[in-house]
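**Q** sequence first, then the predicted structure, then my questions.
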Amino acid sequence: MSFSLPDPDQILQPLPRSGASAAQTAPRRSLGGSRHLWWNEARLSGRDGTAAEVRDDAHHGAGFARISAARADLVGLSLNQPRIMGILNVTPDSFSDGGRHNLPEAALARAQEMLRDAEILDIGGESTRPGAAEVPVAEEIARTAPVIAALRAAGITAPISIDTRKAAVAEAALQAGANIINDVSAMRFDPDMAALAAQSGAPIVLMHSVATPETMQKHAHYDDVLWAVRDHLFQRVEAALSAGIRPENLILDPGIGFGKTTAHDLQLLRDLGSFHEFGLPLLLGASRKKFIGAITGAATASERVSGSVAVALQGAASGVQILRVHDTRETRQALSIWQAIQGNYHEE
């Protein structure tokens, strides 16, 4: 796979169209291989604050090609449409569902329920909510590996992601049957994570975050959050490539809610398209997060379902390939209606 990084000092952000309106555009370029989203112009922004619309790719051919190229399949799963990743926390203190799925039996039942609508499962054994304390490696392994093994023993073949910052936890999960690593620290927390990802060949999610979950909200200060997140992901992609991780195994996540204020989260959601120029799949994990409550007044995570679905649809309309959510049924229903409106519906 030929791969090149974008210009670090400019952002080429596609302006997507969808459905019937896309048929009127020429030339019509697919957004990351999407079946639903097309584009033929972009906004070019510089660090100095300059911005201009770009329609001709004569001077930005490599960037246009990266944005348009189909993304590599994820463990055999095509990313030509948004895929739902169901969150399965096996922790006693998750902000959303802590303690409900600790035992393998309960986790299996929830996994089977989610897979009616989701295509990927994300298993986590350490809460990374703001203020959460670190969980010892042995305890995190004991929480996650048996659950993953039980899911595979039950015949579940869907891709399984291990949500961890620790290489030993990820390795145990891979041995138990997981096949994706989701690292909220983008390999900064554990220096052994990069080597594990390279040697195993497992796809890895690189997320933007600052400090640790325990202290990250004290570090929510940026001159420009969009540039800060982009610079961070640029550096983490470079680190991954230097470690021998293949580019087709990289997935990017802007890290909504991790060391960010509500204003920061909203800016990143408005400008999700800014990250397409990397030419890599994008994951959005904003389900039930605090900013939804700050805007709507929904004090508890369970009251934020409708807001979470709205954010997921914003992600889909922005070309995000993976939507990481708690509420898989509600998200699938909304996504199915959105896809039908875009023209992906035929009466029998």
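**A** Yep, that arrived.

**Q** going by C-alpha atoms from here, please, whenever you check contacts or count neighbours.
**A** Noted.

**Q** and the helices in the stretch 51-200 of the chain?
**A** 61-68, 104-114, 137-153, 167-176, 193-200 (DSSP state H, counting those that start in this stretch).

**Q** can you list contacts of the longest strand along the chain?
**A** For the chain, the strand that runs over the most residues, judged by DSSP state E, is strand 83-89. With contacts defined as Cα atoms under 8 Å, 6 or more residues apart in numbering, strand 83-89 is touched by 97-98, 101-102, 107, 110-111, 114-115, 117-125, 321-328, 331-332.

**Q** okay, the helices of the stretch 51-200 of the chain in TSV with distance to K218 and mean neighbour count next?
**A** Listed next are these as TSV, based on distance: least, Cα to Cα, whole Å; neighbours: other Cα atoms under 10 Å:
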stretch	distance to K218	mean neighbour count
helix 61-68	34	20
helix 104-114	33	17
helix 137-153	25	19
helix 167-176	26	21
helix 193-200	26	19
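
**Q** closest to S4 out of the ones you listed?
**A** Closest of the helices of the stretch 51-200 of the chain to S4 is helix 61-68, at 8.3 Å (criterion: Cα to Cα).

**Q** ok, second structure coming up, stack it against the first:
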Amino acid sequence: MPTAHSVVTTEGPRVPEGLPAPGRCLVMGILNVTPDSFSDGGRYADTSRAVARGLELAAQGADLVDVGGESTRPGARPVGLEEELARTVPVVRELARAGVLTSVDTMHAGVARAAVEAGAGLVNDVSGGLADPAMARTVAGLGVPYVAMHWRAPSHEMDRRAHYGDVVADVTAELGTRLWRLVDEGVDPARVVLDPGLGFAKRPEHDWALLAGLAELRELGFPLLVGASRKRFIGAALAAGGAGDVPPAGRDVATAAVSALAAAAGAFCVRVHDVPASLDAVRMAAAYTEHLGRT
């Protein structure tokens, strides 16, 4: 497995080249250009509306805008390559022309290449290169930062794979193995960001354990992205706390609380639907951890 020493300074994991370094946890704004996203499906399927939303996210303070053209919600079915390209590439191109730092949320090497050629500055792959054997070498050749998420199976079958002994230890080990293979295929470890994959082949108790175990995951020596926004485990916690059945769009305040927890635990980036709330949350986490360092 790549050693931490290859990518870590004495101050922690190195910020991959091309990404901002504002001295706090980054906030990635979600832009789903799909008709079937679990949270806002269809709202931004039109290119012009998607571009307007991307500009709005940037104006709200998003450090980068993540454009995704294929839903990865539990039970979702894949879309064809041409459809995913048609959904994502025009949006990435227009946002890049406007000076917005964009990432592309895709499991497919062809979409990753086209999006980077259109101006995307990062590839966010929820499969960590497992869904498309060409992804690792494609990303290596593109030379952009790459988010590799913990993944066990496609969306339509991932819930059946949510079985762990110790979820933190298992996810850490599986991500470590995946890193070895990515680097072996030419991916520069200094450009890698890891994502524990909350909600992907995970039950709520697994998600909470991973959040509580971020320090152990950070021992891999790579920046961590946490994608908790509006997910089922947040809804389950709200329900258990007496809030009732809160739909995904009503979970943004709770998401911001999770963003603060993740940032305080050392997350490099949080991926969210509602940027302003989580931006304030990570700012508070930065102030809190700075104070801890002085006591």
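**A** Looks like it came in fine. It should be emphasised that the depicted structure is a prediction, and the values quoted were computed from it without experimental measurement.

**Q** coming back round to it: so where is the longest strand of the first structure in the second structure?
**A** The alignment of strand 83-89 of the first structure onto the second structure (TM-score structural alignment) covers residues 26-32.

**Q** check stretch 232-244 of the first structure too.
**A** Stretch 232-244 of the first structure corresponds to residues 174-186 in the second structure, going by TM-score structural alignment.

**Q** got the buried residues for that stretch?
**A** Under the neighbour-count criterion of 16 or more other Cα atoms under 10 Å, stretch 174-186 of the second structure has 175-176, 178-179, 181-183, 185 buried.

**Q** which residue ranges of the stretch 101-250 of the second structure form strands?
**A** Listed in chain order, the strands found in the stretch 101-250 of the second structure under DSSP state E, counting those that start in this stretch are 102-105, 122-125, 146-149, 192-195, 225-226.

**Q** which helices and strands does the longest helix seen in the second structure pack with?
**A** The residue-count maximum for a helix in the second structure (DSSP state H) belongs to helix 275-294. Contacts defined by 3 or more Cα pairs under 8 Å, 6 or more residues apart in numbering; DSSP states H and E place helix 275-294 of the second structure against strand 26-32, helix 252-264.

**Q** so which of the ones you listed is nearest E157 of the second structure?
**A** strand 26-32 (21.4 Å).

**Q** and the closest one with helix 252-264, angle?
**A** 140 degrees (axes from the mean of the first three to the mean of the last three Cα atoms, to 10 degrees).

**Q** sorry, back to before: of the helices of the stretch 51-200 of the first structure, which is nearest V229 of the first structure?
**A** helix 61-68 (18.2 Å).

**Q** give the contact list for L179 of the second structure.
**A** 1-2.

**Q** okay, helices next: where are they in the stretch 151-295 of the second structure?
**A** So, for the stretch 151-295 of the second structure - with DSSP H, counting those that start in this stretch - the helices run 167-184, 204-212, 214-218, 232-240, 252-264, 275-294.

**Q** and V139 of the second structure, what pairs with it in the first structure?
**A** Aligned partner of V139 of the second structure by TM-score structural alignment: A197.

**Q** and the gap between its match and A138 of the first structure?
**A** Remark: distance between A197 of the first structure and A138 of the first structure (Cα to Cα, to the nearest Å) = 20 Å.

**Q** A239 of the first structure too?
**A** For A239 of the first structure, the distance to A138 of the first structure - Cα to Cα - is 27 Å.

**Q** likewise for R129 of the first structure?
**A** 20 Å.

**Q** show me what G68 of the second structure lines up with in the first structure.
**A** By TM-score structural alignment, G68 of the second structure lines up with G124.

**Q** could you list every residue that touches its match?
**A** So G124 of the first structure contacts 87-91, 144, 162-164 (Cα under 8 Å, 6+ apart).

**Q** now the longest strand of the first structure on the second structure. Mean distance?
**A** Taking mean Cα distance after the TM-score superposition for the first structure, the mean distance separating strand 83-89 of the first structure from the aligned residues in the second structure is 0.4 Å.

**Q** quick one: map S274 of the first structure onto the second structure.
**A** Match for S274 of the first structure (TM-score structural alignment): E216.

**Q** what's the neighbour count on its match?
**A** When counting by other Cα atoms under 10 Å, one arrives at 13 neighbours for E216 of the second structure.

**Q** for it, give me its contacts.
**A** Contacts of E216 of the second structure (Cα under 8 Å, 6+ apart): 168, 172.

**Q** which of the helices and strands packed on helix 275-294 of the second structure is buried the deepest?
**A** Ranked by mean neighbour count under mean count of other Cα atoms under 10 Å, these are led by strand 26-32, which reaches a mean of 28.

**Q** check the offset of that strand from the chain's centre.
**A** 8 Å (Cα atoms, centre = their mean, to the nearest Å).

**Q** do stretch 233-253 of the second structure as well
**A** Distance, centroid of stretch 233-253 of the second structure to centroid of chain: 21 Å (Cα atoms, centre = their mean).

**Q** contact partners of it?
**A** With Cα under 8 Å, 6+ apart, stretch 233-253 of the second structure has contacts from 38-40, 199, 203-205, 207-208, 228-232, 254-255, 273-274, 277.

**Q** try 10 Å
**A** Here stretch 233-253 of the second structure makes contact (Cα atoms under 10 Å, 6 or more residues apart in numbering) with 38-40, 198-199, 202-208, 228-232, 254-255, 258-259, 272-278, 281.

**Q** re earlier: select, from the buried residues of stretch 174-186 of the second structure, the two members most distant in space.
**A** Farthest pair in those (Cα to Cα) is L175 and E185. Separation: 15.3 Å.

**Q** select, out of the helices of the stretch 151-295 of the second structure, the one closest to T9 of the second structure.
**A** Of those, nearest to T9 of the second structure by Cα to Cα is helix 214-218, at 13.1 Å.

**Q** for that closest one, buried residues please.
**A** For helix 214-218 of the second structure, using 16+ other Cα under 10 Å, the buried residues are 214, 217-218.

**Q** how far apart are it and its match in the first structure?
**A** Looks like 1.1 Å for helix 214-218 of the second structure (mean Cα distance after the TM-score superposition for the first structure).

**Q** trace K202 of the second structure over to the first structure, please.
**A** Checking TM-score structural alignment: K202 of the second structure goes with K260.
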